[in-house]
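Chemist: predicted model and sequence follow; I will ask about them next.
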Amino acid sequence: MTDDKLILILKSCVIIGICLIMLGVYFHNFSDMIEAMGVRGIMVSAMCVAFGMALSLPTKMYLTFILVKRETE
């Protein structure tokens, strides 16, 4: 896999992660359906935030390492 393709995949993972975090915050703060679900609704919004963080944070670090390595070459 080329570096350009890997960077594109990593950037899309970061964007998807950030979108999941924002979706979880929206569910938690503004969605009446999630509020009506009770504890299960809280679990749904928390899982959105957790998966979003799992996608975005390590991907940002790896993307930074790739870009720094590319810059030095």
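Modeler: Received it, and whenever you're ready, just let me know what you need. Residues are numbered from 1 along each chain as shown.
Chemist: C-alpha only now, for contacts and for neighbours.
Modeler: Noted.
Chemist: what sits closest to Ile7 if chain neighbours are left out?
Modeler: Counting by Cα to Cα, 6 or more residues apart in numbering, Leu63 is the residue found nearest to Ile7 once chain neighbours are left out, at 6.7 Å.
Chemist: try this one side by side with the last:
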Amino acid sequence: MSQTMIIRLLKTSIVLGLCLIVTGHTLLVSNYFTVEHGIKGIIIAAACIAVGVLLSLPTKIYLTVLLMEAEKRYLKNHKSTHSK
């Protein structure tokens, strides 16, 4: 799998994770959902938030590492061209 495809997959994972976090929060805040479903509704909303966090955090770390490596390469190339 190419690096571009991996980055696209990770960005999709971040967006999906954030959507699940917002959905879980909305379910917890909405009075109708918690009253209608009781403790099971709270568990469903908490599960949405947990899965959203699991999807979004590791991908952010991986993308940060990729950006740091790209910055190192850029600075290395930038210094070598200015020193000539």
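Modeler: Perfect, I can see it now. Because the structure is a prediction, the values reported are computed rather than measured.
Chemist: what would you report as the TM-score here?
Modeler: Once superposed, chain against chain, the TM-score is 0.90 (TM-score structural alignment, normalised by the length of the first structure); 73 aligned residues with a Cα RMSD of 1.3 Å.
Chemist: what residues are up against the residue nearest to the spatial centre of the second structure?
Modeler: In the second structure, the C-alpha closest to the average C-alpha coordinate belongs to Ser56, at a distance of 2.2 Å (Cα atoms, centre = their mean). Listed by Cα atoms under 8 Å, 6 or more residues apart in numbering, the contact set of Ser56 of the second structure reads 13-18.
Chemist: can you turn the buried part of these into a ChimeraX selection?
Modeler: One line in ChimeraX is enough to select the buried members of the contacts of Ser56 of the second structure, burial here meaning 16 or more other Cα atoms under 10 Å:
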select :13,14,16,17,18
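Chemist: coming back round to it: pretty sure the residue nearest to Ile7 of the first structure contacts Lys5?
Modeler: No - counting by Cα atoms under 8 Å, Leu63 of the first structure sits too far from Lys5 to count as a contact (11.8 Å).
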